[in-house]
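K.L.:
Sharing a sequence plus its predicted fold:
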Amino acid sequence: MPNSNNKINCNRRGGQEAGRRELVSRSLQSAQHCLEDQDFGTAYAHYLLVLNLAPELKNNIKETFQFTLFKWAEELDSLSRIQDLFNCYEQALELYPNDEVICNSMGEHLFRMGFRDEAAGYFHKAVKLNPDFADAKENFYCVANWLVERWHFIMLNDAKRNLTYLKAIENAVCSGCKSVLDIGTGTGILSMFAKKAGASFVYACELSKTMYELARDVVAANNMEREINLLHLKSLDIEIPKDIPERVSLVVTETVDAGLFGEGIVESLIHAWEYLLLQPKPKNQVVSTGEYGRVIPASATIFGMAVECRDIRRHHRVGTQEVAGVCLSDSVQFFSPTYATAGSEETVEPYTTEKLSRIPGGYVPLTEPCQVMTVDFNDLQVMIFVFNLFMNNESFVF
C-alpha cells in the first residue's frame, strides 16, 4: 500500500512538472510574438510569469527581459502611468536584485521625475555592483552635483559668515532662547552652534535626503547625535506635537540665495511664526521673564543700482537682425524665462545673477547704490505683505 501511494505522488509530481514546462514554453513563445508585435506590456507579463515559474531561466532570458522592461517603462512613462512604471521596476528588482543595468534605468526615471535623492541611491547601487559601468558612474556624478550644490562649500569656507551666525545664536540662547529649530539645516552647522551655546532642545529639518544623511554624519562626528533631533522633512510639513513636542523660541535658517527670496525663506518663516514659533516679544514693552519667539537672521536688506553692461545685455537681448545669412524677423519676440509671468509654467527663476567683478569689459554705474527694501523676519505682517506682493506679480525685477 505505501508503495502504491508513493507511485501516485510521483505520477502527480511528474504531471505537475510537465504542466509547468508546457506553460513556461507557451509563455516564452507568446512573449516573443508580443515583442514582434511591439506589445511590450503583454510581453512583460509573460516574462514575469516565466521567471516566477522557472527561476532557473533567469540568466538565459535576462537581456530579453531587460529590453522588454525598458520598452514597457518608456510606454508607461509616455502615458503618465507613473505608479505602474515603478511597480514594474520593483518587480524586476525582486527578480534581479543585483542587476546594475536595471538599477541605473530605475535611477534615470526617478531623476527625470525630480526624485533626485532616490535616483542617487539607485545610481550608487549600480556603481557598487559594477564599478566599470560608465553610464551609472556618469549619472551618479551628475546627480551628486545637483544634491550637494557648490555653494555649500563656499558657505562652509566663509569664516566671517560662520562666526557672525555663531555670535548671534550664542546671544539669543544666552538671552533666554532654550529651544531651537534649524530650517534647511544643510550640513547641520547652525544646529551644532545652538547646542554648543547651551540650548536645551535643538531640532533641525532638511528636505534633501542626501543633505539630511550628510548632516547626520557631521552631527555624529561631533558626538551630538543624541542632542540634535534631525528631521527629514520640509519645514512646512512639520507638525506639533507629531514631529516636535511644542513651539520653539528660536528659528535659525539660511534659506536665502543671491536675490534673497529664491529659496522660499518668506513662505517658510510665515509658516514658522504661525505654527512652530512662540509669540514674538511685545514691541515697546519691557518684559523680563518668559520665552518669546525670534528668528535669526533678524532681517535682510536688498540694495540696487542701475548699471550699463554690454555683456549682460548680450546674454539677455538679441542684438542682430541676421545670423549667418538667416534673418530674424522684427515680428518675432524673444523672452527669457526670467521675465515670464509669475505663476506661468515657463517661469524658471524670478531673477538671474551675475558676478560683476568677473564680467568681460566691466560695467558702468548709472546710479548710486540705493536701498530697495528691508524685510523684518521677526514681523509676521511684514512678511505676509512681501509674500503677497511677489505672489501677485507686482514684484521687482532683479
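P.N.:
That came through, no problem. Numbers count the residues shown, from 1 in each chain.

K.L.:
hey, let's count contacts and neighbours off CA atoms from now on
P.N.:
Will do.

K.L.:
which element follows the longest helix along the chain toward the C-terminus?
P.N.:
Using DSSP state H to assign secondary structure, the helix with the most residues in the chain is helix 2-36. Once helix 2-36 ends, the next helix or strand along the chain (criterion: DSSP states H and E) is helix 40-53.

K.L.:
Quick one: list the elements packing against that next one.
P.N.:
With contacts taken as 3 or more Cα pairs under 8 Å, 6 or more residues apart in numbering; DSSP states H and E, helix 40-53 sits against helix 2-36, helix 62-78.

K.L.:
Determine the set of other helices and strands touching the shortest one.
P.N.:
With contacts defined as 3+ Cα pairs under 8 Å, 6+ apart, the packing partners of helix 62-78 are helix 40-53, helix 82-95.

K.L.:
Report all helices and strands that whatever helix or strand comes next after the last one contacts.
P.N.:
Moving toward the C-terminus from helix 82-95, the next helix or strand (DSSP H and E) is helix 100-112. Using 3+ Cα pairs under 8 Å, 6+ apart, the elements in contact with helix 100-112 are helix 82-95, helix 116-129, helix 134-147.

K.L.:
any idea which of those is most buried?
P.N.:
Burial among those, expressed as mean neighbours by mean count of other Cα atoms under 10 Å, is greatest for helix 116-129, which shows a mean of 22.

K.L.:
Give me the helices and strands touching that one, please.
P.N.:
Using 3+ Cα pairs under 8 Å, 6+ apart as the contact criterion, the neighbours of helix 116-129 among helices and strands are helix 100-112, helix 134-147.

K.L.:
One more to weigh against that first structure:
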Amino acid sequence: MIPKTCPSFLQLEDGIFCQGWSFAHSFISIGEVVFNTGMTGYQEVLTDPSYCNQIILFTYPEIGNTGINIEDMESNQSYVKGVITKNLCLSPNNWRSEISLIQYLVDKKIPHIFGIDTRYLTKYLRNKGVMIGCITTNKLSSVELSEKVSSFKSLQSLDLISQVTTSKSYQYTSEILPRIQYMGEKVKNATSLHVIVLDFGVKLNIIRRLSTYGCNITIVPALSSYNFIMSKSPDGILLSNGPGDPASINLAQVLILQLMNSNIPIFGICLGHQLMCLSLGGKTRKLKFGHRGLNHPSGLYNQVYMTSQNHGFVVSSNTLPQNLVDVTYSNLNDNTIAGMVHNSKPCFSVQYHPEASPGPHDSEYLFAHFIDVMLSCKVS
C-alpha cells in the first residue's frame, strides 16, 4: 500500500525555494545538497557512508524502479540527510526487490522530497556550487528556513569519521570466498594474506572484492594505533573511502605515514587516497560541485577507464612531492589528480572507486594488483 503524500519544501542557503511532495509527514533535515548523475545504484548511494551529512539530488528523473534488496546495501544504515528526486517509482519491478524505495524511505525515516524540477536545480548547483539546504514538511517562513540553514556547519574543515567508523575491530567472514581468475592465472596462496581495512566509512563491496581473492580481512577503527595494527601482522592495509574534509583528519595522517614507513603494502581508495597524499605533504581542496556519478573518464598516456566517483575534495595539483610519488591517473573531465603511486614504497591510491557498486568494473584490476604487491612483498 502506497503511503499518502503531503507537501514538503526545500530551501537553499542563498534563498532558492522549491515546493514538492513527500511520503513522510513530519521531518526537518539540513545538509549539504549535492547531485549524483548515475542512472542506477540509488540503493548503494543511500547506504554509502561517504554521503554522511549530505542531501542527495538524483539527476535521473525517476528512481526506485528496481526496489530495494538486502544484498546491495553498502552499510547497515543510511547516513544521508535527505533525498531529492523528480519522481519516485510507485510500482517497482525486479526479481530481487524485497520492498519499494518509497517504503524504505518511510521505514528508515529518511527525509525526502519529489515532484520538483531537478534538472533546473542540478544546473543551478553546477553553476553556483553545492550549498547547504533544508528540506521539511513544516510550513516555515523563508526567514525561519534561512535560520535553520545558517545553523548547519559546512563540510569543509569537518571531521565526520567518528559518525561512520566501526567502534571495534572485527573480522569479515563469508560462507563462500572464491578465488577468481585475472590475467589468465589464479591467485596463488591468497588465503594466507591478511588485509587490515582502516575504516573511514568503508563500503561493504570494497570488502567483498577483497574477499573474492580469498584474503583474510580485519576491519579496524579509523583511529587505531600503529602498535595495534602492527600487532595484527598485516600483509597489506587498505585505506577506505569516507565522508568529510580529509584535511581535518590529522591523527589519521600521522598514522598513515607511520604505516607507509613500515614498508607494508597500502592501497588507498577515495578518502584513503586523499589521506595518503596529505601524509606525504600534499594539499587538498574542495571542488565547486564535486564528482558524483558512474561515468567519469580517468586515465593517463592513452589509457582511459570509465570510473565510479563520489567525492567533494581532491588533491591539489602540483602539491605532491615529485621525488616521492608519480601521478598515475587524472580525471579527464577537469584534469584533477585521480591516482598516484609511491616511488620507493609498495603504496598506491586512486580517487575513484574500483569496486564500483554501482558503476563500471574497468578498474577492478586494481584489487588484483594489490594482491600481487602483497604476494611480492611477502616473498621478499
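P.N.:
Here it is on my side, so go on. Just so it is clear, the model here is predicted, and its values are computed rather than measured.

K.L.:
Any idea what the TM-score comes out to?
P.N.:
Superposed pair, TM-score by TM-score structural alignment, normalised by the length of the second structure: 0.25. Supporting alignment: 161 aligned residues with a Cα RMSD of 6.9 Å.

K.L.:
quick revisit: format the helices and strands packed on helix 62-78 of the first structure as CSV; extra columns: distance to Lys125 of the first structure.
P.N.:
Shown next, in CSV, are those (distance: least, Cα to Cα, whole Å):
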stretch, distance to Lys125 of the first structure
helix 40-53, 23
helix 82-95, 12
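
K.L.:
which stretch among these comes nearest Met383 of the first structure?
P.N.:
With Cα to Cα as the criterion, Met383 of the first structure lies closest to helix 82-95 of those, at 37.6 Å.

K.L.:
Specify the angle between the closest one and helix 40-53 in degrees.
P.N.:
30 degrees (axes from the mean of the first three to the mean of the last three Cα atoms, to 10 degrees).

K.L.:
could you say what helices and strands helix 82-95 of the first structure packs with?
P.N.:
Taking 3+ Cα pairs under 8 Å, 6+ apart as the contact definition, the neighbouring helices and strands of helix 82-95 of the first structure are helix 62-78, helix 100-112.

K.L.:
Please identify the most buried of those helices.
P.N.:
The highest average neighbour count among these, using mean count of other Cα under 10 Å, belongs to helix 100-112 at a mean of 21.

K.L.:
Can you give the contact residues for that helix?
P.N.:
66, 70, 86, 89, 92-93, 116, 118-123, 125-127, 129-130, 135-136, 139, 143 (Cα atoms under 8 Å, 6 or more residues apart in numbering).

K.L.:
Figure out which of the helices and strands packed on helix 100-112 of the first structure is closest to Cys10 of the first structure.
P.N.:
Each of those was scored for nearness to Cys10 of the first structure using Cα to Cα, and the closest is helix 82-95 (29.7 Å).

K.L.:
and the angle from the closest one to helix 100-112?
P.N.:
Using the same axes, to 10 degrees: helix 82-95 of the first structure against helix 100-112 is 160 degrees.

K.L.:
got the angle between helix 82-95 of the first structure and helix 62-78?
P.N.:
Relative orientation of helix 82-95 of the first structure and helix 62-78, computed by the same axes, to 10 degrees: 160 degrees.

K.L.:
out of the helices and strands packed on helix 62-78 of the first structure, nearest to Ile265 of the first structure?
P.N.:
Shortest separation from Ile265 of the first structure across those is recorded for helix 82-95, at 31.4 Å, computed as Cα to Cα.

K.L.:
List the residues that contact Thr301 of the first structure.
P.N.:
The neighbourhood of Thr301 of the first structure, defined by Cα under 8 Å, 6+ apart, consists of 371-375.

K.L.:
Is it in a helix, a strand, or coil?
P.N.:
Per DSSP: H, G, I helix; E, B strand; the rest coil, the local secondary structure of Thr301 of the first structure is strand.

K.L.:
Would you mind measuring from it to Phe390 of the first structure?
P.N.:
With the distance defined as Cα to Cα, to the nearest Å, Thr301 of the first structure ends up 16 Å from Phe390 of the first structure.

K.L.:
How about Glu100 of the first structure?
P.N.:
Taking Cα to Cα as the measure, Glu100 of the first structure falls 46 Å from Phe390 of the first structure.

K.L.:
Just list what the helix or strand containing Gly20 of the second structure packs against, helices and strands only.
P.N.:
Element membership for Gly20 of the second structure (DSSP H and E) is strand 17-22. Contact partners of strand 17-22 of the second structure among helices and strands, from 3+ Cα pairs under 8 Å, 6+ apart: strand 6-12, strand 112-114.

K.L.:
Report the next helix or strand after that strand in sequence order.
P.N.:
Taking DSSP H and E, what comes next after strand 17-22 of the second structure is strand 28-36.

K.L.:
Summarise which helices and strands that following strand is packed against.
P.N.:
Strand 28-36 of the second structure makes packing contacts with strand 54-58, strand 131-136, strand 284-300 when contacts are defined by 3+ Cα pairs under 8 Å, 6+ apart.

K.L.:
Alright, I will stop here.
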